[in-house]
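Q: structure here, sequence nowhere to be found:
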């Protein structure tokens, strides 16, 4: 009986000892995890948690915490990126508004100083310049506000079926006079029947207006402005092209970036306030489509808008 009690007591002692050792190991690993988390928090370190244990629970805990740390790191990087973009936007906004405002003020001051000596013709000429610059300024301001609205995740586009051929024809008609004045010849390859896509008609009109305006403004020396519609079972492509000076190879990867204006002596399609193509691409994406570009100077500079075909 005494021997049996001794055996039970020894077994209990060993079991208790094992539990104490296991508890100490567990506490040691938890302290190590806590220390590592504290160091990451205070030093903004990107170190990850590692445990040396056969306990699956500790490994699972470390994995979950590492995923949380990675997510937190990505959020921090995204926050820094957005802050930098916001600062860039304010800088560009300040520059793009200050320049035309300064020019407007200059013309107004000329009229004020020389009001008595200016002929009606000169006064009219100055007023025309002021009006043109004021309209450009309004366009820039509207672009900034429209882009801010478009960039918000809370402003989805209303999507519906519409005839893309009719939209292309309407845009061409609205640009008939400036295209004619630029002495550029339209080359059209449009289907003789309606082609329905699923998207936003007004958004698509704005995209095409931007692309065709760029083509006749900056590609006029090539003499041609092409518009083509290609349809397949699942998508429709509208291609706008010209044979002008084109886009510099160094600019091409960045032309859809906000505020990117490129090397103005060569990348003519990216002149302006740097928002036109950015807005166009964002509009395409909000319609579950895409907008891409290729350019071979004086041969073919092409923008392709792809939209889902209406089922």
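A: Received it, and whenever you're ready, just let me know what you need. On a predicted model such as this, the values are computed, not experimentally measured, just so you know.
Q: going forward, measure contacts and count neighbours with C-alpha atoms only.
A: Noted.
Q: and residue 187, that's in a helix?
A: No. Counting by DSSP: H, G, I helix; E, B strand; the rest coil, residue 187 falls outside a helix, being strand.
Q: ok, it touching residue 227?
A: Yes. If you go by Cα atoms under 8 Å, residue 187 and residue 227 touch, sitting 6.4 Å apart.
Q: so between those two, which is more surrounded?
A: residue 227 (22 against 14; other Cα atoms under 10 Å).
Q: please name the nearest non-neighbouring residue to the more buried one.
A: Counting by Cα to Cα, 6 or more residues apart in numbering, residue 227 lies nearest to residue 240, which is 4.7 Å off, once chain neighbours are set aside.
Q: what's the local residue count around the one you found?
A: For residue 240, using other Cα under 10 Å, the count is 23.
Q: what is the helix or strand hosting residue 228 packed up against?
A: If you go by DSSP states H and E, residue 228 is part of strand 224-231. When contacts are defined as 3 or more Cα pairs under 8 Å, 6 or more residues apart in numbering; DSSP states H and E, strand 224-231 packs onto strand 185-189, helix 201-218, strand 235-242.
Q: next up, a structure to set beside the first:
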């Protein structure tokens, strides 16, 4: 371009320079605008790509969470069905036994001996008590889950309550040859709590300790210790060791350690709610 301008006349050179300047003023802004537009386009594309990747990652998280929720719901539904089956079985068994002994008493009312009558009536009473306890557990658990339990706190000596609870189970422990050992550290503590609810917690824990005390001539150890304003009560038995993976689920409503257990697990579920 410069060589061409040198061979032009002065008038034409002037016109050529103006044309060159005009061309530069037109082309340069266009080129700059194109560069800016391309940079913005690249930036928007990168931003869109980042959003797309973030959305994809979020969708993956949501999908994973939904899958986990579905698995949990499926597992919960399976456990619920198993519990309904167990409860139905536990309701049916004492009811069937109760009806059987009552029918026997009615059919043999004229020739049954007094010892037999007393035996049948004793078994019928035991089965009715068993049935009532299961119904009470179901009713109490439903009230706890609905937050319909009123707490009436009052001061009382916890050791006296423990002695009363153990006295209730002394006969059954003697029958099963289970020895109860107590270890109370420190002075006799008083607590402010709902006496009936604490009594229920202790009974349910003791029920569980007796039911799963699998060894012959077993034992149940109870320790009571006060540390500052806190009171620690520990009840343990001589049963076989529970796998560590099972421990976090012991107080779950639908969970059972083994499928062949007759218990519905309502006692520990109530303890957890209380």
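A: Great, that's in hand. The structure presented is a predicted model; accordingly, all values stated were derived computationally and were not measured.
Q: counterpart of the residue nearest to residue 227 of the first structure in the second structure?
A: Taking TM-score structural alignment, the alignment pairs residue 240 of the first structure with residue 235 from the second structure.
Q: that match and residue 215 of the second structure, how far apart?
A: For residue 235 of the second structure, the distance to residue 215 of the second structure (Cα to Cα, to the nearest Å) stands at 16 Å.
Q: so which residues of the first structure form strands?
A: Ranges of strands within the first structure are 160-163, 185-189, 196-199, 224-231, 235-242, 290-296, 300-308, based on DSSP state E.
Q: right, and these - which one's nearest residue 35 of the first structure?
A: Nearest of the strands of the first structure to residue 35 of the first structure, taken as Cα to Cα: strand 290-296 at 48.1 Å.
Q: what residues in the second structure pair up with the closest one?
A: Against the second structure, strand 290-296 of the first structure falls on no residues (TM-score structural alignment).
Q: what's that strand in contact with?
A: Strand 290-296 of the first structure is contacted from outside by 246-249, 252, 280-281, 284-285, 301-307, using Cα atoms under 8 Å, 6 or more residues apart in numbering.
Q: tell me which of the helices and strands packed on strand 224-231 of the first structure sits most buried.
A: Highest mean neighbour count of these: strand 235-242, a mean of 23 (counted as mean count of other Cα atoms under 10 Å).
Q: which neighbouring elements make contact with that one?
A: helix 201-218, strand 224-231, strand 300-308.
Q: let's see that with 6 Å instead.
A: Other elements packing on strand 235-242 of the first structure under the criterion 3 or more Cα pairs under 6 Å, 6 or more residues apart in numbering; DSSP states H and E are strand 224-231, strand 300-308.
Q: could those be laid out in CSV, adding distance to residue 132 of the first structure?
A: Compiled in CSV, those are given as follows (distance: least, Cα to Cα, whole Å):
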stretch, distance to residue 132 of the first structure
strand 224-231, 25
strand 300-308, 28
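Q: what's the most buried one of those?
A: Buried most deeply of those, by mean count of other Cα under 10 Å, is strand 300-308, with a mean of 22.
Q: next one: that one to chain centre, how far?
A: For strand 300-308 of the first structure, the separation from the chain centroid amounts to 17 Å (computed by Cα atoms, centre = their mean, to the nearest Å).
Q: which helix runs longest in the second structure?
A: helix 10-107 (DSSP state H).
Q: which one of the strands of the first structure lies nearest to residue 86 of the first structure?
A: strand 290-296 (24.2 Å).
Q: now do the closest one and strand 300-308, the angle between them.
A: Interaxial angle, strand 290-296 of the first structure versus strand 300-308 (axes from the mean of the first three to the mean of the last three Cα atoms, to 10 degrees): 170 degrees.
Q: what residues sit buried inside strand 290-296 of the first structure?
A: For strand 290-296 of the first structure, a neighbour-count test (16 or more other Cα atoms under 10 Å) marks 290, 291, 293, 294, 295 as buried.
Q: neighbours of the aligned partner of residue 123 of the second structure in the first structure, just the number please.
A: Taking TM-score structural alignment, the alignment pairs residue 123 of the second structure with residue 129 from the first structure. By the measure other Cα under 10 Å, the count of residues near residue 129 of the first structure is 15.
Q: next one: the one 3 residues further on
A: The criterion is other Cα under 10 Å. On that basis, residue 132 of the first structure has 13 neighbouring residues.
Q: then residue 79 of the first structure?
A: 12.
Q: for residue 231 of the second structure, which non-adjacent residue is closest in space?
A: Leaving out its chain neighbours, residue 231 of the second structure is closest to residue 225 (Cα to Cα, 6+ apart), at 5.9 Å.
Q: surely the one you found and residue 185 touch.
A: Yes. The criterion here is Cα atoms under 6 Å, and residue 225 of the second structure meets it with residue 185 at 5.1 Å.
Q: do you know how far residue 98 of the second structure is from residue 250 of the second structure?
A: 31 Å.
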